[in-house]
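S.K.: return atomic coordinates for the entry below.
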Amino acid sequence: MRRPKAAWRQAKGGAAFKSGHAAEWIAAAWLMAKGYQVLGFRLKGRGGEIDLLARRGGVLAVVEVKRRATLEAARLSLKPAQFDRLVAAGEAVRRNRPALKSLELRIDMVALAPGRFPRHLRGVERGA
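M.R.: From the prediction side, this is the model:
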């Protein structure tokens, strides 16, 4: 039997969910302004969850959105295990959608911080 979450924890989780969702919309708008076509939001699969799936030219970008107190903190928050899950999720999406099979898979990040413009980091590497 599961214990119910404390009310403060539920409120904190709900606020984080809303903040994360808003950050994803900001990131999507930023990418679209840069010429990307957003193909999906919060795609769930065996490999993991993809915040944004976007395409530009011959590139299929699996985009992780991170909102932190500073852009540097956001950039450093992508851990190797999460990077591996993003690669697996992106490969699964590409395998299951024939129109995307020929595209180059790339892991990108949009870092957000209060009072700063979003920062789009292309081709993030494992452990970055």
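S.K.: all contacts plus neighbour counts: C-alpha atoms, from now on.
M.R.: Will do.
S.K.: what's the single longest helix in this protein?
M.R.: helix 7-33 (DSSP state H).
S.K.: that one: what's the following helix or strand?
M.R.: Next along the chain after helix 7-33, taking DSSP states H and E as the criterion, comes strand 37-44.
S.K.: enumerate the positions of stretch 80-89 that are buried.
M.R.: Buried residues in stretch 80-89, defined by neighbour count with 16 or more other CA atoms under 10 Å: 82-89.
S.K.: and this one, please, so the two structures can be compared:
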Amino acid sequence: MSDRRRRAERDGRRGERLAGLYLWLTGWRVIARRVKTRRGEIDLVARRGRTLCFVEVKWRARREELDTAIDAYRLRRVAEAAALVSARLARPGDDMRIDVILIAPGNWPRRIVNAWQPQS
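M.R.: Predicted coordinates for the structure are as follows:
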């Protein structure tokens, strides 16, 4: 693995830890981390009450880079992975959604609630 790839992996894990802390501070309980499926990976799965949230975390070195950190392709992959694991993690009557948490050093995390709206 290259130094650049190793650094990106380390920063990504740091971002996921910070996102988990942020979720906890805002009343959520992280119930799973780095859930791998054949369709992709879910960074965090969190629960608060009757809401199950699949969270995509994006870490960037500069705040300006956060605006382009997430796109429809990545969200669709998270949605496909969430569909595969939701039967295992969801309880009857749960609301489910996909959120994105964007993190850059020196900035409070930015959360996009219900970031994925399936196309009809």
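S.K.: quick revisit: could I get the buried residues of stretch 80-89 of the first structure as JSON lines with distance to K34 of the first structure and secondary structure?
M.R.: JSON lines is the format used below for those (distance: CA to CA, whole Å; DSSP: H, G, I helix; E, B strand; the rest coil):
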{"residue": "Q82", "distance to K34 of the first structure": "25", "secondary structure": "helix"}
{"residue": "F83", "distance to K34 of the first structure": "23", "secondary structure": "helix"}
{"residue": "D84", "distance to K34 of the first structure": "26", "secondary structure": "helix"}
{"residue": "R85", "distance to K34 of the first structure": "26", "secondary structure": "helix"}
{"residue": "L86", "distance to K34 of the first structure": "22", "secondary structure": "helix"}
{"residue": "V87", "distance to K34 of the first structure": "23", "secondary structure": "helix"}
{"residue": "A88", "distance to K34 of the first structure": "26", "secondary structure": "helix"}
{"residue": "A89", "distance to K34 of the first structure": "24", "secondary structure": "helix"}
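S.K.: isn't V35 of the second structure up against L44?
M.R.: Yes: under the criterion of CA atoms under 8 Å, V35 of the second structure makes contact with L44 at 7.3 Å.
S.K.: of the two, who's got more company?
M.R.: Using other CA atoms under 10 Å, the more surrounded residue of V35 of the second structure and L44 is L44, with 23 against 15.
S.K.: quick one, what contacts A19 of the second structure?
M.R.: Counting by CA atoms under 8 Å, 6 or more residues apart in numbering, A19 of the second structure touches 57, 101, 103, 109.
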